[in-house]
Structure formats: structure tokens, C-alpha cells
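Have a look at this prediction, sequence included:
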Amino acid sequence: MARGDLTDEQWVRLEAVLPELPVMGRKPRDRRQVFDGIWWRARTGSPWRDVPERYGPWETLYSVFRRWQIDGTWARILGKLPLKADTAGHIEWEVSVDSTICRAHQHAAGARKRGIHSGGQGSQGLAAEPDDHAIGRSRGGLTTKIHLAVDSSFHVLATAVTAGQRGDAPLFTEVMNRIRVPRPGGGRPRTTPIHVLADRAYSSRQIRKYLRRRQISHTIPEKRDQAGHRRRRGSAGGRPPGFDCEKYKTRHAVENRIGLLKQARGIATRYDKLAVRYEATIQLALIRQAL
């Protein structure tokens, strides 16, 4: 067992939710070996061709990674892990939302713009390869932004990937709508947190109205220009939104989770050309860290 590979205890947990390898015209390889090889590539950020031979042919590893992205296997595996955590009472449903920018390597650029076919379902059952491949150009170069919703126990409940220049607030509703934790006894998955924390980037009337409509309490600081505009209007400006400074301190959970996620070099720097592949790499990292 090499550094970073699954331990026996971790493999027992993963084996219960990991499907059989797809048939590719030859004798199937060991699932544990294949998973460790795919994870080695995500952990190191190495090209697929440089994966050590002990994990088998790199073509096999990439083929399995690609097929499981296309048919939504990575998303399904990741969806089953929060179910076990919720059953054990580990998910606390106090959710923090934030985003982080990751540099896109030059090898991530160059995917064709027309006629692209994502090959199936992306993260959380959403099918789509965006026209810009979720790569934005700014002063810092090519960047991609990862949006996350994390509970106070560091469980990642939802993710979304956009171009680096995209704002946080416009993606808030989509990230919240992607929270879907299956219930142990079946039925509709749980989608509603009891409380949401976010920074000033999410301070808008639309977001507060959305949370009130879903009856979700929130702790979001008001922007200075919004506060000044409200005071200038006098009584017509209404009351300031409630804000609990002590409660806001618990928002560090999402910041810490972002730091942990970026320990995988294949996440901290994007090497995947397609957004759906990069999103699958994020799902793989979340699966591995959940173990």
C-alpha cells in the first residue's frame, strides 16, 4: 500500500457503495487498485500517462473515471455517504455557503467550443457542459470557481462549478437547490437547512427573500453601501436585517473545508479540460476525504 492509498478499514466502507467495474473487453481489474490509481492522479495533479504502473494501465483508469462521470456514478457514491452521516446524526444542518477560485492550468484550456457532448449527467444529476467550460479569464489568468455548501460538521452537501469571474450571489439559489440528502427510510430527500451563514457577497434582497420563503433563518452581514442607502431613506428604508456576530463565527467551517479540499493538487489547480470532468474530480476528492 503506497502513501495515500485506501486503508483496509476505508476500503470496507467504500466497497459497500462502489459498483462493479465496467466491462471493457478484458478481465476486470481490482476495484481497489483502480480507485487508488484514479485518486493518485487527483491527489498529485499528474497527467494520466504518468500514473504509476502499480495501478495498472493509465488508459483503464481514465476510461473508468470517464465512464463513471458520464453515468453519474461518482455523484451517486457521494450521495450515499451523507446518507450514512445523517443516519448517524453527524449532519447538523447549519449550512455555510462560500466559494473559492482555483487557477486553471494551460492544459485545461483548448477544449472545443461547438459540438461538445458532456456524455450524460454532471454533478447532482445536472447534465451540461457550459459553453465556456467553466473557465474564466481575468488579470490572474485562467480561473475556475467552486461554490460549496458545508454543514457545521464539515460535510459538503452541494457543489457547483463556474467560470472564475462569476459572482457568488447569482449562484446561491442553485447551490441551495442542489442540497439533497436521501432519507434512511426512503421518500423525498432532505433539502432544507435550519440555518444558513454566508459573507457579505451574498447580501441581497433576492437571497434574503428566497430564504424567508423557504422559512430558513440566516446570518448574513449587510454590505456597507446597502446599509448607507437604507439609512438615507429614513423610515422608508426599513429595519436593518438581524445579524448575530457570535453565530457568524461558526462560518469558519466552509473556509476550513475549502482548505481541506484544496489539499488535492488536482483540485487546487484545474487540469481537466471539461467542466464535467473537473466536477467529477471534486466529487472523487470529497468521497476520498469522507472515508
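Yep, it's here.

drop to CA atoms for contacts and neighbour counts, all remaining ones
Noted.

where do the helices sit along this structure?
8-15, 31-44, 58-70, 73-87, 172-177, 205-213, 224-232, 245-248, 252-261, 265-268, 275-290 (DSSP state H).

Does anything pack onto the second one? Which helices or strands?
This points to helix 31-44. helix 58-70, helix 265-268, helix 275-290 (3 or more CA pairs under 8 Å, 6 or more residues apart in numbering; DSSP states H and E).

Please tell me I have it right and K145 contacts T162.
Yes - counting by CA atoms under 8 Å, T162 is a contact partner of K145 at 5.3 Å.

among the helices of the chain, which is nearest S96?
helix 252-261 (5.8 Å; CA to CA).

Structure two is appended below for comparative analysis:
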Amino acid sequence: MDHFWLTDEQFAKIAPHLPTDTRGKERVDDQRVISGIVHVLKSGGRWADAPREVYGPKKTLYNRFVRWAAKDVWVGLFETLAQSGGPPAQVLIDSSAVKAHRCASGGKGGNKTKPLAARAVGARPRSTRSPIGSDARSSSC
């Protein structure tokens, strides 16, 4: 299994933008934790799937990710790295495209209504029809 690890040069670029206002217990190695977070995000796996012997405890990875997300640290890092230039392939984090038919976003499609069993017997309808009517609806899908 391939493990992601920030190089010293990469970490040197982002280190000045990391928060330093921590209190209490000293933080564990930022380079190790950030490498673990990137590994989990790149692999699409769970926090528990990050190898403990490489990146440390899964709880540390998750907590650091969530806390820094609340402080907008990740947004600041991304903006800083994006403004520094370089090939776009190294700036993009994720990109995906899914093709779908133009009607895929709608419901069942069509403007056919299925009568309820109670109506077939002659019961009074529970709701009224829309004043717009079926003429205004598109029949393209």
C-alpha cells in the first residue's frame, strides 16, 4: 500500500500558515498528521484505515482535520498554495464528472397521474388541482 508523505520542501511552504495558538499539551508532529490527513482524503478511505504506525492515531488525524476546518485553516492553505503558481495539476485536490441524462434530476417523469383507489370508488378528492394546470409543465422528459 502506498503511503502519502509531505516532503520537507512541501511542508516548509505550508508550515508558516499553520496555527500556533495551541494551549495545553504540545501538538504532535504536524508533518506526520497532515500527511495522514492527505492520505485518508486521497484514498477515500476511513480515518480508521490510516496506518497507525505511519501517521499516528486515527483520532488525532480526525480531530486535527475537524478543528482546522472549523478555523478555516484548510481554506487558507489552499488559497495560499493556489496563489503561489505552479502547474494546475498540482493545485487541484479533486475533480470528478458524472454524466447524466437531462431528465435524471426530476422525479418519475411525465405528467400522468395515477388515480387513488378511493377516487375510483367515488370518494371526494382530498386536495385541489394547481391553478397553473398541466399546460405549463414541460413534456420534454
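Looks like it came in fine. Since the structure is predicted, the reported quantities are computational estimates derived from the model, not experimental observations.

TM-score of the superposed pair?
Put the two chains on top of each other and the TM-score (TM-score structural alignment, normalised by the length of structure 2) is 0.54; 95 aligned residues with a CA RMSD of 3.4 Å.

ok so, going back, using a markdown table, lay out the helices and strands packed on helix 31-44 of structure 1 together with distance to V51 of structure 1 and mean neighbour count.
Below are these laid out as a markdown table (distance: least, CA to CA, whole Å; neighbours: other CA atoms under 10 Å):
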| stretch | distance to V51 of structure 1 | mean neighbour count |
| --- | --- | --- |
| helix 58-70 | 6 | 19 |
| helix 265-268 | 13 | 21 |
| helix 275-290 | 15 | 22 |
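
For L83 of structure 1, find the nearest of those helices.
Across the helices and strands packed on helix 31-44 of structure 1, closest to L83 of structure 1 is helix 275-290 (CA to CA), at 11.9 Å.

so stretch 265-282 of structure 1 aligns onto which residues of structure 2?
Alignment note (TM-score structural alignment): stretch 265-282 of structure 1 is unmatched in structure 2.

quick one, which of the helices of structure 1 is nearest to V97 of structure 1?
Across the helices of structure 1, closest to V97 of structure 1 is helix 252-261 (CA to CA), at 6.7 Å.

May I see the buried residues of the closest one?
Of the residues in helix 252-261 of structure 1, 253-255, 257-258, 261 count as buried by neighbour count, 16 or more other CA atoms under 10 Å.

from these, which is closest to L284 of structure 1?
When these are compared for distance to L284 of structure 1 (CA to CA), L261 wins out at 10.6 Å.

My understanding was that the closest one contacts I287; is that so?
No - contact between L261 of structure 1 and I287 fails when scored by CA under 8 Å: they sit 10.8 Å apart.

closest to I77 of structure 1 out of the helices and strands packed on helix 31-44 of structure 1?
Nearest of those (CA to CA): helix 275-290, 7.5 Å.

quick one: that closest one to helix 8-15, angle?
Per axes from the mean of the first three to the mean of the last three CA atoms, to 10 degrees, the angle that helix 275-290 of structure 1 makes with helix 8-15 is 130 degrees.

what inclination does helix 275-290 of structure 1 have with respect to helix 58-70?
Using the same axes, to 10 degrees, helix 275-290 of structure 1 lies at 100 degrees relative to helix 58-70.

R166 of structure 1 - how many residues pack around it?
Other residues near R166 of structure 1 come to 15 when the count uses other CA atoms under 10 Å.

Let me see the contact set for it.
K145 (CA atoms under 8 Å, 6 or more residues apart in numbering).

measure V17 of structure 1 to A75 of structure 1 for me?
12 Å (CA to CA, to the nearest Å).

So these two - more neighbours on which side?
Shown here are V17 of structure 1 and A75; by other CA under 10 Å, A75 has more neighbours (22 against 14).

Does the more buried one touch Q283 like I think?
Yes - between A75 of structure 1 and Q283 there is a contact under CA under 8 Å: 6.6 Å.

I'd like to know how many residues surround P22 of structure 1.
Residue crowding around P22 of structure 1 was assessed by other CA under 10 Å; the count is 12.

contacting residues around it?
28, 64, 67.

hmm, 10 Å instead?
28-29, 63-64, 67-68 (CA atoms under 10 Å, 6 or more residues apart in numbering).

One more: I267 of structure 1?
So I267 of structure 1 contacts 42-45, 102-104, 146, 261, 278-279, 281-282, 285 (CA under 10 Å, 6+ apart).
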